[in-house]
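Q: what would the 3D arrangement of this be:
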Amino acid sequence: MRAFQALTSEPWAIEPSWLPILAALAQRNHGAPELKAVEGWSKRDYDLFAGPAGRRLEGARYTMVTDGGVAIIPVFGPIFPRANMMTEYSGAASATQLQADHAIALRHPDVGAVMMLYDTPGGAVSGINALADQINAGKKSKYTMSYVSGTAASAGYWLASQGHEIAGERTAMVGSIGVVAAMPKQVEADGDGYLTVEVVSSNAPNKRIDPTTDDGQAKVREMLDAIEAEFIADVARGRGIKAADVPERYGQGGVLVGAAAKAAGMIDKIQSYEASVAALSRMVANQRKVEALKGR
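A: Next comes the predicted model:
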């Protein structure tokens, strides 16, 4: 029950179909789709994403570093503000842990470039703007590529837009720019026959908004619009366009795929993961050659 209350207590920047899935998981609905646990990386994961010489970056939870000096930070599954049961056992990601890993990658001398690797429907709004700010600021010290291996939707695209460039597979899906809130309302007695009645003080009617009324929905939408404005402003900053152009050009809350996303300016390149890592590795090698020449 606490997990469900947490789910419905804050706004989400997530692909719409995922919110009922998370609600079902939070209520331990056994009919909900199973999310695979990510308990660190297996040797196969290292070989697949970082190459045979890849290794976990010292001190990091999620991040790997390739022998070419590319830090790969996977943003997989729904994004939660902090580590919890979902992140530990259900393959989700923690915004605070991603922040910590990203900071380690920026400081580490073995890392010459950063790849944020996305396959996420988005997640909770809390902590996303801070992580977006950190990624945007961090690219001033180390080149940062966002790579979409599957989906970078909603909060995922919020983050992906902050890199120097966005590359992805031909089937990469990006967008779903917008914010949603799920608000429960008890309309009949529970299984034990109890009906909860809440009474608020006279000067605080908005502490308990009724989402089933027009006035209640208007109040909720006012809050969501304020968060969406920050979302849009960050996307515009990251992509170098005007905020007013984001809603019209970037899907109006929907997702765009591959070539359509590139035509709209939502991504920069359609290329394979291997080609993207190779390009970053060459960049790092060239940087190191220049630094070596300067050190002579």
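
Q: please count neighbours and contacts with C-alpha atoms only from this point.
A: OK.

Q: go through the chain and flag its longest strand.
A: Longest strand in the chain, counting residues (DSSP state E): strand 143-153.

Q: contact partners of it?
A: Strand 143-153 is contacted from outside by 14-15, 112-122, 138, 160-161, 163-169, 171-177, 255, 273, 276, using Cα atoms under 8 Å, 6 or more residues apart in numbering.

Q: same question, stretch 185-202
A: Counting by Cα under 8 Å, 6+ apart, 207, 208, 210, 211 sit against stretch 185-202.

Q: now the second one: how far from residue 274?
A: When distance is defined by Cα to Cα, to the nearest Å, residue 208 is 51 Å away from residue 274.

Q: hang on, the earlier thing: farthest-separated two in the contacts of stretch 185-202?
A: 207 and 211 (11.9 Å; Cα to Cα).

Q: residue ranges of the strands in the stretch 51-200 of the chain, please?
A: 55-56, 64-65, 70-76, 79-80, 93-94, 113-120, 122-124, 143-153, 165-168, 173-175 (DSSP state E, counting those that start in this stretch).

Q: next up, for comparison:
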Amino acid sequence: MFGKNPQQESSDDSWAGSRKEWQLIEKVVMANTAELKKQRRWGIVFKLLTFIYLFALLWLFISNSNIGGLVPEKTGGHTAIVDVRGLIAQSEPANADAIVTSLRNAVKHSDTRAVIVRINSGGGSPVQSAYVYDEIQRLRGLHEDIPIHAVIADTGASGAYYIASATENIYANGSSLVGSIGVTAASFGFEELIGKLGIERRSFASGEHKTFLDPFQPVDPEERVLFETLLDNVHQQFIADVREGRGDRLVTDNEKLFSGLVWTGAQALELGLVDGLKSTSELARELGYPNTVDFTLRQSPLQQFARNLGISVAETLVKLGATESIQLR
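A: Below you'll find the predicted structure:
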């Protein structure tokens, strides 16, 4: 009589339960809406940052010169620096075109008093190295008043030493690695592997030696002799140019001099492979022009960015697996 009837209590409980459910749904919807708004704001921010980054990259690509730094029109006299760094190859930063262009730009500058070819390379293509060697010799003949020297940092071996031998004098550090006057070519043989895997090699060629050094076929003894003769011919050209460049400074009675061995800078000095132990800055001071200007032709920012993404790594892997190359190392 004085209390609620059962039906009313049930209705109140049901309404309270429904109300809680709606409040919970409302909270979920509001939280989801807030999260979507937050994601949308961050999406706009990231898109804006991406746009700014790409715009800056494009601006650098368009406005930045290929030369290593800004070369002033007047310096009152300076020593020009041209770097030879890393693998010497047509597809690498240390390619003949880039090095030759850098050297030409250096000697053309009205205030260049000397040029230092700063080397840190273990070698590479004999053709690219020979191109640079010939150009240094030509520039020395055309600009006798501008001495061209070489300074070896960590390594100046094989094709890199080939280039250095064209300069007037070569300097190194006592711990530098110098020399390696030799030629090498290497690949792999997979003929047994494909046999175990049940793979049949099908090769069609016109010409007795067209499949020369095919890694999927056994090495033909005659072709081995032919290839070793070819390497020896390249080696003899290398030796002849080093002899021409270094002259009577070489200790030629050492039978290991042209064997492909590498020496420290201190040992190389005794063998006549280098003329002294000096750094780039020390040599520039001794030449009387301590102010140095970098004329090295650099890759564009876009090219550097692409290389950092690993494109060059993929290219190198393809080359290693698919081609045969001769290198001065």
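
Q: hang on, the earlier thing: export the contacts of stretch 185-202 of structure 1 to JSON lines and tack on secondary structure and neighbour count?
A: Output for these, formatted as JSON lines (DSSP: H, G, I helix; E, B strand; the rest coil; neighbours: other Cα atoms under 10 Å):
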{"residue": "207", "secondary structure": "helix", "neighbour count": "10"}
{"residue": "208", "secondary structure": "coil", "neighbour count": "11"}
{"residue": "210", "secondary structure": "coil", "neighbour count": "17"}
{"residue": "211", "secondary structure": "coil", "neighbour count": "17"}
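
Q: just send the residues you listed back as JSON lines, with distance to residue 289 of structure 1 too.
A: Shown next, in JSON lines, are these (distance: Cα to Cα, whole Å):
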{"residue": "207", "distance to residue 289 of structure 1": "60"}
{"residue": "208", "distance to residue 289 of structure 1": "61"}
{"residue": "210", "distance to residue 289 of structure 1": "63"}
{"residue": "211", "distance to residue 289 of structure 1": "60"}
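
Q: just checking, residue 63 of structure 1 touches residue 75?
A: No. The pair residue 63 of structure 1 / residue 75 is not scored as a contact, 9.7 Å apart, by Cα atoms under 8 Å.

Q: quick one: the closest residue to residue 290 of structure 2 other than its chain neighbours from residue 293 of structure 2, how far?
A: Of all residues not flanking residue 290 of structure 2 in the chain, residue 284 sits nearest, at 4.8 Å (Cα to Cα, 6 or more residues apart in numbering). According to Cα to Cα, residue 284 of structure 2 stands 11 Å off from residue 293 of structure 2.

Q: now do the shared contacts for the two.
A: By Cα under 8 Å, 6+ apart, the residues touching both residue 284 of structure 2 and residue 293 are residue 79.

Q: how far off centre is whatever helix or strand residue 62 of structure 2 lives in?
A: Using DSSP states H and E, the element containing residue 62 of structure 2 is helix 6-63. Relative to the centre of its chain, helix 6-63 of structure 2 is centred 48 Å away, using Cα atoms, centre = their mean, to the nearest Å.

Q: quick check: the lengthiest helix in structure 1 compared with structure 2, mean distance?
A: Longest helix in structure 1, counting residues (DSSP state H): helix 214-239. Once superposed with structure 2, the aligned residues differ from helix 214-239 of structure 1 by a mean of 1.1 Å; criterion: mean Cα distance after the TM-score superposition for structure 1.

Q: corresponding residues in structure 2 for that helix?
A: Counting by TM-score structural alignment, helix 214-239 of structure 1 falls onto residues 221-246 of structure 2.

Q: buried residues of the matching stretch, list them for me.
A: For stretch 221-246 of structure 2, the neighbour count (16 or more other Cα atoms under 10 Å) marks 231, 234, 235, 238, 239, 241, 242, 243, 245, 246 as buried.

Q: for stretch 249-265 of structure 2, same thing?
A: 250, 257, 258, 260, 262, 263, 264, 265.

Q: so how far is residue 186 of structure 2 from the fifth one?
A: Distance of residue 262 of structure 2 to residue 186 of structure 2, given as Cα to Cα: 19 Å.

Q: and what of the last one?
A: The span separating residue 265 of structure 2 from residue 186 of structure 2 equals 28 Å under the rule Cα to Cα.

Q: sorry, back to before: with distance to residue 205 of structure 2 added, can I get the buried residues of stretch 221-246 of structure 2 in JSON lines?
A: As requested, these are exported to JSON lines (distance: Cα to Cα, whole Å):
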{"residue": "231", "distance to residue 205 of structure 2": "24"}
{"residue": "234", "distance to residue 205 of structure 2": "27"}
{"residue": "235", "distance to residue 205 of structure 2": "30"}
{"residue": "238", "distance to residue 205 of structure 2": "33"}
{"residue": "239", "distance to residue 205 of structure 2": "36"}
{"residue": "241", "distance to residue 205 of structure 2": "37"}
{"residue": "242", "distance to residue 205 of structure 2": "39"}
{"residue": "243", "distance to residue 205 of structure 2": "41"}
{"residue": "245", "distance to residue 205 of structure 2": "43"}
{"residue": "246", "distance to residue 205 of structure 2": "45"}
